[in-house]
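Enquirer: here is a sequence with its predicted model. Questions after.
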Amino acid sequence: MSMDMTVPCDNGLINIRVGAIILKDGKFLMVGNNIRPEYLYSVGGRIKFGETAEEAVIREVYEETGVRMEVDRLGFINENYFYGDAEYNLGKLIYEISFFFYMKVPEDFEPECNSFTEDEHEEFLKWIAPDDPVKFYPEFFRTELLHPVNVVKHFLTDER
């Protein structure tokens, strides 16, 4: 189980990833990195071949926060078309399927980030409110996390 679920397809890539929804005191936890600190993204990452989506989100949360959490429920599925901006995928069309899970957050949750991006840039954690003007992915968190519901919602984002 060491290969990320990134598969070449025509001139682009297909990614299968997970994201964690970690809520506390009206805010949610996001990740940034020292290369693009103005842009935040959900705790999570690519599923590794042989993992289930739930196994992957538990692993990713542990890697990025140092805390092993349980999954509460699946909240969102997002299909996303965008162009890569990292060295290895620059300008390539990427089709990404993401599963976003609500996590069971312990009362004493104190995350500590010791993770790095795939191209070895240091990451950091940041609590944000839905109305925070900072840019983050996925954008639908801004409205959907104000009033969580107990159904799975599907979103399509297309930046082509």
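Expert: Everything's here; your move. Numbering: from 1, shown residues only.

Enquirer: drop to CA atoms for contacts and neighbour counts, all remaining ones
Expert: OK.

Enquirer: now do the longest helix along the chain: which elements does it pack against?
Expert: Ranked by residue count under DSSP state H, the longest helix found in the chain is helix 53-65. If you count contacts as 3 or more C-alpha pairs under 8 Å, 6 or more residues apart in numbering; DSSP states H and E, helix 53-65 packs onto strand 12-21, strand 39-46, strand 70-83, strand 93-104.

Enquirer: buried sites along it?
Expert: By neighbour count on 16 or more other C-alpha atoms under 10 Å, the buried set for helix 53-65 is 53-54, 56-65.

Enquirer: can you list the helices and strands packed on helix 53-65 in TSV and add mean neighbour count and distance to residue 155?
Expert: Shown next, in TSV, are the helices and strands packed on helix 53-65 (neighbours: other C-alpha atoms under 10 Å; distance: least, C-alpha to C-alpha, whole Å):
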stretch	mean neighbour count	distance to residue 155
strand 12-21	22	14
strand 39-46	22	15
strand 70-83	18	5
strand 93-104	21	10
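
Enquirer: comparison target, given below:
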Amino acid sequence: MRTITAVRVWLVVFVVGLVLSGLTAFPLEAELRWASQALHSTSAPALLPDLVHWVDRVRDALTDTGTRYPFLAYGTDWLAFAHLVIAVAFIGPLIDPVRNIWVIRFGMIACAGVIPLALIAGAVRGIPIGWQLIDMSFGVFGVIPLLFAHRLTMRLEAAEELTRG
């Protein structure tokens, strides 16, 4: 596979993750309702009672909040929008990764920032450590395609310099 194609494949993997993450932030109440139903239709309540309790608690909070204070969901709408906007920023590296390597680096920095945010805000907000680990995994797994894209982009840059020089 040519290097430019490989860079684009890794960037598309990252962008798809951002878009899916963004789109799933809109229907949170329905998603938690489905997750709770799915967990209760399995042996999860006996095997993973803390997980089931947490999902049910979050579902109940979203349902109650959605009924009483629907405007609070506007915050997660903006979160979803931010994911989609960040995904759009990666169009530049898809077109010209060498010229737009800063966007790839920005994405890597953002992925690194997920970890302290999850640990600090999670502790402040009373989020169970297991859930904080899940949140941190977005940064850990998100950086992987960016690391590959960055490394390959550096190769492209070196090849361009050889061609020019």
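Expert: Structure's in. What do you need? Values in this document were obtained by computation on a predicted structure and should not be read as measured data.

Enquirer: superposed, how do the two chains score by TM?
Expert: In this superposition the chains share a TM-score of 0.20, using TM-score structural alignment, normalised by the length of the first structure; 65 aligned residues with a C-alpha RMSD of 6.1 Å.

Enquirer: residue 115 of the second structure reaches residue 136, doesn't it?
Expert: Yes. In this structure, residue 115 of the second structure is within contact of residue 136 by C-alpha atoms under 8 Å, at 5.0 Å.

Enquirer: which neighbouring elements make contact with the helix ranked longest in the second structure?
Expert: If you go by DSSP H, the second structure has its longest helix at helix 129-164. Contact analysis of helix 129-164 of the second structure by 3+ C-alpha pairs under 8 Å, 6+ apart lists helix 3-23, helix 101-125 as its packing neighbours.

Enquirer: what's next to the longest one, contact-wise?
Expert: The contact list for helix 101-125 of the second structure, computed with C-alpha atoms under 8 Å, 6 or more residues apart in numbering, reads 89-90, 92-93, 128-129, 132-133, 135-136, 138-140, 142-143, 146-147, 149-150, 153.

Enquirer: please apply the same query to stretch 50-59 of the second structure.
Expert: So stretch 50-59 of the second structure is in contact with 29, 32-33, 35-36, 39-40, 44-45, going by C-alpha under 8 Å, 6+ apart.

Enquirer: the same query, at a cut-off of 10 Å, please.
Expert: 28-40, 44-46, 49, 60-65, 127-128, 130-131 (C-alpha atoms under 10 Å, 6 or more residues apart in numbering).

Enquirer: pick the most deeply packed of the helices and strands packed on helix 129-164 of the second structure.
Expert: helix 3-23 (a mean of 18; mean count of other C-alpha atoms under 10 Å).

Enquirer: now the helix or strand following that helix: buried residues?
Expert: Per DSSP states H and E, the first helix or strand lying C-terminal to helix 3-23 of the second structure is helix 28-40. Residues 28-29, 32-33, 35-36, 39 are the ones in helix 28-40 of the second structure that count as buried (16+ other C-alpha under 10 Å).

Enquirer: give me the neighbour count for residue 68 of the second structure.
Expert: Counted by other C-alpha atoms under 10 Å, the residues lying close to residue 68 of the second structure total 10.

Enquirer: residues in contact with it?
Expert: Contacts of residue 68 of the second structure by C-alpha under 10 Å, 6+ apart are residue 62.

Enquirer: repeat that with 7 Å
Expert: By C-alpha atoms under 7 Å, 6 or more residues apart in numbering, no residues touch residue 68 of the second structure.

Enquirer: same deal with residue 79 of the first structure?
Expert: By C-alpha under 7 Å, 6+ apart, the neighbours of residue 79 of the first structure are 96-98, 155-157.

Enquirer: recalculate using a threshold of 8 Å.
Expert: 95-98, 154-157.

Enquirer: ok, which pair from those is furthest apart?
Expert: Using C-alpha to C-alpha, those span at most 15.1 Å, a distance reached by 95 and 154.

Enquirer: ok so, going back, out of the helices and strands packed on helix 53-65 of the first structure, nearest to residue 126 of the first structure?
Expert: Nearest to residue 126 of the first structure, of these and by C-alpha to C-alpha, is strand 39-46 at 8.3 Å.
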